[in-house]
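Student: Got a predicted structure here, sequence first:
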Amino acid sequence: MDIASSQPIDLMFESHFRWLCNRLRAQLGCTFSAEDVASETFAQVLALPPATTIKEPRALLTTIAQRLVYDIWRRRDLERAYLELLAAMPEQSQPSPEESALVLQSLLTVERLLDGLSDKARAAFLYSQVDGMTYAEIAARLKVSTGRVQQYVAQGLLCCYTATST
């Protein structure tokens, strides 16, 4: 990237970084997390195609930052649910800290893989693959037909297959 093409991002950074950090701090409740998200937001702006024209920088920055915040919140929710599950287990059945970290990382990876699915498709896939529920049980829980459950599970399998084959 040459100086001429980096100048607009420099100006955008100078003009909007503090504003974005303040906005994010209100959402996240932590100055350091807000600065991390703001920095990642600008890194993603830098990764945009060179021909991208940014007419409304605050709107673009807000959109990118909000997606990052949603990712943080989803990850925290998943971690919290996993830790609650661990706390409910008898102590002798609990995995080691290393195993817990591996399981949590695997859960986050699966969650990212299934991110593009609808809520019902994601739920159907997880009920089938993780909880071992039958299609009929899933259909009753989600209030859809078993044929629709089959489609949802196939969508989840396709997401996983596509991710692992690239």
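Tutor: Structure received. Numbering: from 1, shown residues only.
Student: contacts, neighbours, all on C-alpha from now
Tutor: Fine.
Student: okay, now residue 27: neighbour count?
Tutor: 12 (other CA atoms under 10 Å).
Student: Tell me how far it lies from residue 70.
Tutor: Here the criterion is CA to CA, to the nearest Å. By it, residue 27 lies 11 Å from residue 70.
Student: Check residue 60 too.
Tutor: Relative to residue 70, and taking CA to CA, residue 60 is found at 16 Å.
Student: Give me the more crowded residue out of those two.
Tutor: The neighbour count for residue 60 versus residue 70, taken as other CA under 10 Å, is higher for residue 60 (14 against 11).
Student: Kindly indicate whether the more buried one is helix, strand or coil.
Tutor: Look at residue 60: counting by DSSP: H, G, I helix; E, B strand; the rest coil, its state is helix.
Student: ok, structure two:
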Amino acid sequence: MASLAAIALCQAGCVGPVPAGVPQAPGLFAERWRSGASPAEPSWQTQAIDGRTFAIRQSIRTTFEAPFVYLVIGRDRALLIDTGVAGAALRSEVDRLLERRRAGDGRSLPLVVMHTHGHSDHVGGDADFKDRPATQIVKHGRQDVVDFFWHKRLAPEVRPL
């Protein structure tokens, strides 16, 4: 996953928006990442990496860090990696993508939220998911991650709806 994040960051210019006229590496993303210059720009821009993996970038208009988060939709559950900076309504974007997927086969998937690390631009949006049904937020401490992923402990509330 770290390599996926590195690819996405380099696609975005590594240090914020890509200036107009600067070419992006071809192949990974269909669109340029938005610059944040328009006041009408939405808080999130989503681009599909494949049919089940999405790179979602928070607008630089909402935070100078313009973090990337990733949604990976599996067979039995979905995984959200990072939640960006608080106040940008990531949940609605994630729910939109999961609803589109549910329309395909009628099944809702539980959501696991994890973090690459504990900086505020990676955990700031956690509150949006706190009361979301069938969702578990994995704490970002080393032992929390080990306990969840290696010991395969899913909380009972993380079940398909």
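Tutor: Noted; the coordinates are in hand. This structure is a prediction, so every number in the text was calculated from the model and none was measured.
Student: For the two chains, what TM-score is obtained?
Tutor: Between these two chains, after superposing, the TM-score reads 0.29 (TM-score structural alignment, normalised by the length of the second structure); 81 aligned residues with a CA RMSD of 5.1 Å.
Student: I figured residue 25 of the first structure hits residue 38, correct?
Tutor: No: the criterion here is CA atoms under 8 Å, and residue 25 of the first structure misses it with residue 38 at 9.8 Å.
Student: more neighbours, those two?
Tutor: Neighbours were counted for residue 25 of the first structure and for residue 38 using other CA under 10 Å; residue 38 has more, 28 against 18.
Student: helices or strands next to the longest helix along the second structure in the packing?
Tutor: In the second structure, taking DSSP state H as the definition, the longest helix is helix 90-105. Applying 3 or more CA pairs under 8 Å, 6 or more residues apart in numbering; DSSP states H and E, we find helix 90-105 of the second structure packed against no helix or strand.
Student: Buried ones in that helix, by neighbour count?
Tutor: 90-91, 93-94, 97-98, 101 (16 or more other CA atoms under 10 Å).
Student: residues near the residue nearest to residue 65 of the first structure when sequence neighbours are not counted, how many?
Tutor: When the adjacent residues along the chain are set aside, residue 65 of the first structure lies closest to residue 41, with 5.5 Å between them (CA to CA, 6 or more residues apart in numbering). Residue 41 of the first structure: 23 surrounding residues under other CA under 10 Å.
Student: which SSE is residue 41 of the first structure in?
Tutor: Per DSSP states H and E, residue 41 of the first structure falls inside helix 31-46.
Student: Closest to the centroid, which residue in the first structure?
Tutor: residue 71 (3.6 Å; CA atoms, centre = their mean).
Student: What residues of the one helix or strand it maps to count as buried?
Tutor: Assigned by DSSP H and E, residue 71 of the first structure belongs to helix 57-88. Buried residues in helix 57-88 of the first structure, counted by 16+ other CA under 10 Å: 57-58, 61-62, 64-66, 68-69, 75, 78-79, 82.
Student: which of those lies closest to residue 124 of the first structure?
Tutor: residue 78 (17.3 Å; CA to CA).
Student: Would you mind listing the residues in contact with the closest one?
Tutor: The contact partners of residue 78 of the first structure, by CA atoms under 8 Å, 6 or more residues apart in numbering, come to 107-108.
Student: any idea how far it lies from residue 112 of the first structure?
Tutor: 11 Å.
Student: Going by contacts, tell me the helices and strands next to the helix or strand hosting residue 18 of the first structure.
Tutor: Secondary structure assignment for residue 18 of the first structure, by DSSP H and E: helix 3-28. Secondary-structure packing of helix 3-28 of the first structure (3+ CA pairs under 8 Å, 6+ apart): helix 31-46, helix 57-88.
Student: buried sites along that helix?
Tutor: 13, 16-17, 20-22, 24-25, 28.
Student: neighbours around the closest residue to residue 137 of the second structure other than its chain neighbours, how many?
Tutor: In this structure, residue 137 of the second structure finds its nearest non-sequential neighbour in residue 113, 4.6 Å apart by CA to CA, 6+ apart. Neighbour count of residue 113 of the second structure, defined by other CA under 10 Å: 21.
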